[in-house]
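> mind folding the following:
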Amino acid sequence: MDLRQLESFATVADSGSVSRAATALHLSQPSISRQLGLLEADLGQRLFERHGRGVRLTPAGQALLVHARTLLEGARQARRQLMDMNEEPSGRVVVGLPHRVATGLCVPLVERFRQQLPNAMISISEGLSLSLREDLIQGRIDLALLFDPAPTPLIVSEPLMRERLLLVAPHGTRLKPRVSLAELAQMPMILPSAPNPIRSLVDAVLLPRRIGLQIVAEVGAVHSAIALVEHGVGCSILPQSALLMAQQAERLPTALIGPPALWNRLVLAMPAARPLSRLQQTTAALLRQMDFRGPN
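As a prediction, this is how the structure comes out:
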């Protein structure tokens, strides 16, 4: 039993077909079948049952698949660790950024990455914090910046910035420097729909106080809320950095909210179960050094 046989076995198990496994591994079908035959002969067990549409695992095959995945992942980690011992980290790192963070951060991050890691490549994945959190857990991205992620033992996070939420109103609106929580209920409001982190923060403060908002529209992302505010549809509750998405941000009236004030947190999130490679560690250090508070 060797790693090549286990890789062929696991790929056939995942695809349910020798032909699809051969395509995925860039091998011929006879080669895959030969590897499976050698593995079954070595173990003295049938691993697959053949049927008209492909193959399915036998009980022995199901038992072996658990061990095969562990051994293959161990081999991949060993390979990554040895590659990391090179003087210059190489390879590809995937970083998840919320849309409004990417607006100001993407260019300086890529520029600094290219300066410090010329032999590596960075891939930026933009999305909502909720979807980026799921991508990080599933291993589709390596690191992520997230706004107020729900706690989970699958992610390790460290705070990078706190930002106060403001009342943002259409052009020409006369606002006091500060509005109370009760006064928010008198204004037509546009908010991100739940479970957006901003909406969760607003609801966590207002609902226990039995303050209901006049919500005229719910949107999927902050930039949509800003666009509706600019067109005079209503007000919104957003962080200062969100105004960078506005076409004429300097003309949008804003006011402090509270007491109590509403704050959101930007965190650097990393997988708890997967050790970071040297490339990923260096990229995480770059992210900690970035300025998130204004245009870059």
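> from here on, just use CA atoms for contacts and neighbour counts.
OK.
> quick one: the strands in the stretch 101-250 of the chain?
Using DSSP state E, counting those that start in this stretch, the strands assigned to the stretch 101-250 of the chain run over residues 120-127, 143-147, 155-168, 178-179, 188-192, 214-219, 235-239.
> buried residues of the biggest helix by length in the chain, list them for me.
Selection of the longest helix in the chain by residue count, based on DSSP state H, yields helix 59-84. Going by neighbour count (16 or more other C-alpha atoms under 10 Å), the buried part of helix 59-84 is 61, 64-65, 68, 71-72, 83-84.
> give me every residue that touches the residue most central in space within the chain.
What sits nearest the mean C-alpha location of the chain, by C-alpha atoms, centre = their mean, is Leu132, with 2.0 Å. With contact set as C-alpha atoms under 8 Å, 6 or more residues apart in numbering, Leu132 has these partners: 96-98, 126, 141, 144, 146.
> for Pro98, same thing?
By C-alpha under 8 Å, 6+ apart, the contact list for Pro98 reads 126-129, 132, 145-147.
> give the buried residues for stretch 289-296.
Phe292.
> cool, and stretch 122-133?
With the criterion 16+ other C-alpha under 10 Å, stretch 122-133 contains buried residues 122, 124-130, 132-133.
> so how far is the first residue of that stretch from its last?
Stretch 122-133 has an end-to-end distance of 19 Å (criterion: C-alpha to C-alpha, to the nearest Å).
> so which residues of the chain form helices?
Counting by DSSP H, the chain forms helices over residues 3-15, 18-25, 29-43, 59-84, 99-116, 129-138, 181-184, 197-206, 222-230, 278-289, given from the N-terminal end onward.
> can you give me the neighbour number for the spatially closest residue to Arg178 that is not a sequence neighbour?
Leaving aside its chain neighbours, Arg178 sits nearest to Leu256 (4.5 Å; criterion: C-alpha to C-alpha, 6 or more residues apart in numbering). The burial count assigned to Leu256 is 19, neighbours taken as other C-alpha atoms under 10 Å.
> how far away is Leu256 from Leu82?
Leu256 sits 52 Å away from Leu82 when distances are taken as C-alpha to C-alpha.
> residues contacting Arg133?
With C-alpha under 8 Å, 6+ apart, Arg133 has these contacts: 144, 146, 149.
> neighbour count and distance to Gln77 added to the residues you listed, as TSV?
As requested, the contacts of Arg133 are exported to TSV (neighbours: other C-alpha atoms under 10 Å; distance: C-alpha to C-alpha, whole Å):
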residue	neighbour count	distance to Gln77
Ala144	27	21
Leu146	27	26
Pro149	19	28
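> and this one, so I can compare the two:
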Amino acid sequence: MNLDQLEAFVHVAELSSFTRASAILGRTQPALSRLVRQLEVDLRQNLLRRNGRGVVLTEAGKVLLEHSKGILHQVEAAQNALKNLQGTLDGHVRIGLAPSVARFATMALVRGFQTQFPQANITVSEGLSSYLAEWLAMGRIDAAVLYDTGETPLVDKRLLFSEEMFLISKPDAPAPATITLAELARYPLIIPGRLHAIRTLVEMHAAERGVQLNIALEIDAVPPLLDLVDEGYGHAVLPLNAILADPRQRRFRCTRIADPAIRSRVAIATSNQHPLSRLANRAVAMLESEIMPLYAARQQNIDAYLA
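Sure, this is the predicted structure:
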């Protein structure tokens, strides 16, 4: 197995076509086919299934694709680190952001990066916190801003800020100003699926108090979740940053949860298995310095929303 084989396989797999991969890589289709076939022989696994529309991944191919992206990124990172020794800060940095962070931080992050590192490139990927942790461990991204729901092997995390979670209801819903965590069981909840950090956090607090939640619907994306709350299908448990990001700028009834309060922890995370290049270290420092002022400004909007 060599890097040429992995690069060919990744492009063919992601584009689902030898023809499209050939155009991107500037190699002939027979040359790519030989590289992928030799990789299959070396690994003694069928990685792709050919059909009339192109290729699809086998189960073995799906596993290798995830690891191959990390391997190729780490090779690129090593090359960039060697270049950085010469004093230039060029290369490629990949940052992952949880969806709620991506909505308010992506533009500022890209703008700041291009200003400080004009010779370098940045890729910003959005994903659930559980996926971001996996991508870090596999070396597919350099750093991430994610929700911290506990110990994550192979990943180091540093707290950026915490957010209070509220019971979110439609504006005319009858609800007191404050409820206890035990009283949360009375409300039918529209909540993300089990891979989502918010779901993990809410269920963890409920389990600690022996509270059985009433899950009415599972919706991962926040905008349609808020649509359903607005239509009266149930209630949500979210930080108010999610409400401020509502594209329709609706007002919802926000009830404080107490005894105990539920607070989400947002952290900046890096892999403890893959060293960061000088450029990546600088980018992570910039990421932290850019996001904190943005969050502080949004906190003022939250206070105004609750007033």
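> list just the one of the strands of the stretch 101-250 of structure 1 that sits closest to Glu40 of structure 1.
Glu40 of structure 1 lies closest to strand 155-168 among the strands of the stretch 101-250 of structure 1, at 38.6 Å (C-alpha to C-alpha).
> buried residues in the closest one?
Across strand 155-168 of structure 1, burial judged by 16+ other C-alpha under 10 Å covers 155, 157, 160, 162-163, 165-168.
> and Arg251 of structure 1, how many neighbours?
Counted with other C-alpha under 10 Å, Arg251 of structure 1 comes out at 14.
> please name the nearest non-neighbouring residue to it.
Once flanking residues are discounted, Arg251 of structure 1 sits nearest to His171: 6.2 Å by C-alpha to C-alpha, 6+ apart.
> the one you found contacts Ala249, doesn't it?
No: distance between His171 of structure 1 and Ala249: 9.6 Å, which falls outside the contact criterion (C-alpha atoms under 8 Å).
> and Leu146 of structure 1, how far from Thr283 of structure 1?
The span separating Leu146 of structure 1 from Thr283 of structure 1 equals 16 Å under the rule C-alpha to C-alpha.
> Val101 of structure 1 too?
The gap separating Val101 of structure 1 from Thr283 of structure 1 is 16 Å, by C-alpha to C-alpha.
> same question for Pro275 of structure 1.
When Pro275 of structure 1 is compared with Thr283 of structure 1 (using C-alpha to C-alpha), they lie 14 Å apart.
> ok, Ile190 of structure 1 next?
When C-alpha to C-alpha is the yardstick, Ile190 of structure 1 and Thr283 of structure 1 sit 36 Å from each other.
> neighbour count: those two, which is higher?
The neighbour comparison of Ile190 of structure 1 against Thr283 (other C-alpha under 10 Å) goes to Ile190, with 26 against 22.
> now the helix or strand that contains Lys62 of structure 2, how far from the centre of its chain.
With the criterion set as DSSP states H and E, the secondary-structure element containing Lys62 of structure 2 is helix 59-84. Distance, stretch centre to chain centre, for helix 59-84 of structure 2: 18 Å (C-alpha atoms, centre = their mean, to the nearest Å).
> packing partners of it?
helix 3-15, strand 91-97, helix 129-138, helix 278-306 (3 or more C-alpha pairs under 8 Å, 6 or more residues apart in numbering; DSSP states H and E).
> which of the ones you listed sits closest to Leu213 of structure 2?
Minimum separation from Leu213 of structure 2 across these (C-alpha to C-alpha) falls at helix 129-138, 22.0 Å.
> and that closest one against structure 1, how far off on average?
Averaged over the aligned pairs, helix 129-138 of structure 2 sits 1.4 Å from structure 1 after superposition, using mean C-alpha distance after the TM-score superposition for structure 1.
> count of residues packed around Glu208 of structure 2?
Taking other C-alpha under 10 Å as the criterion, the count of residues near Glu208 of structure 2 is 8.
> now the one 5 residues further on
Other residues within reach of Leu213 of structure 2, judged by other C-alpha under 10 Å, total 19.
> residues touching it, list them.
If you count contacts by C-alpha under 8 Å, 6+ apart, Leu213 of structure 2 has them with 184-185, 189, 203, 206.
> how much space between it and Gln79 of structure 2?
Relative to Gln79 of structure 2, Leu213 of structure 2 is positioned 50 Å away (criterion: C-alpha to C-alpha).
> and Asp135 of structure 1, what's its match in structure 2?
In the superposition onto structure 2, Asp135 of structure 1 corresponds to Trp135 when matched by TM-score structural alignment.
> which residues touch the closest residue to its match other than its chain neighbours?
Beyond its immediate neighbours in the sequence, the residue positioned closest to Trp135 of structure 2 (C-alpha to C-alpha, 6+ apart) is Ile141, lying 5.9 Å away. The contact partners of Ile141 of structure 2, by C-alpha under 8 Å, 6+ apart, come to 70, 73, 93-96, 135.
> want to throw these into a markdown table with distance to Leu287 of structure 2?
Formatted as a markdown table, the entries for the contacts of Ile141 of structure 2 read as follows, by distance: C-alpha to C-alpha, whole Å:
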| residue | distance to Leu287 of structure 2 |
| --- | --- |
| Gly70 | 21 |
| His73 | 20 |
| Val93 | 12 |
| Arg94 | 12 |
| Ile95 | 9 |
| Gly96 | 11 |
| Trp135 | 18 |
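> ranking the residues you listed by neighbours, who comes first?
Neighbour counts for the contacts of Ile141 of structure 2, by other C-alpha under 10 Å, peak at Gly96, which reaches 29 neighbours.
> surely that residue meets Glu126?
Yes: judged on C-alpha under 8 Å, Gly96 of structure 2 makes contact with Glu126 at a distance of 5.7 Å.
> that older thread, distance to His196 of structure 2 for the helices and strands packed on helix 59-84 of structure 2 - can I get that in CSV?
CSV is the format used below for those (distance: least, C-alpha to C-alpha, whole Å):
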stretch, distance to His196 of structure 2
helix 3-15, 25
strand 91-97, 14
helix 129-138, 7
helix 278-306, 21
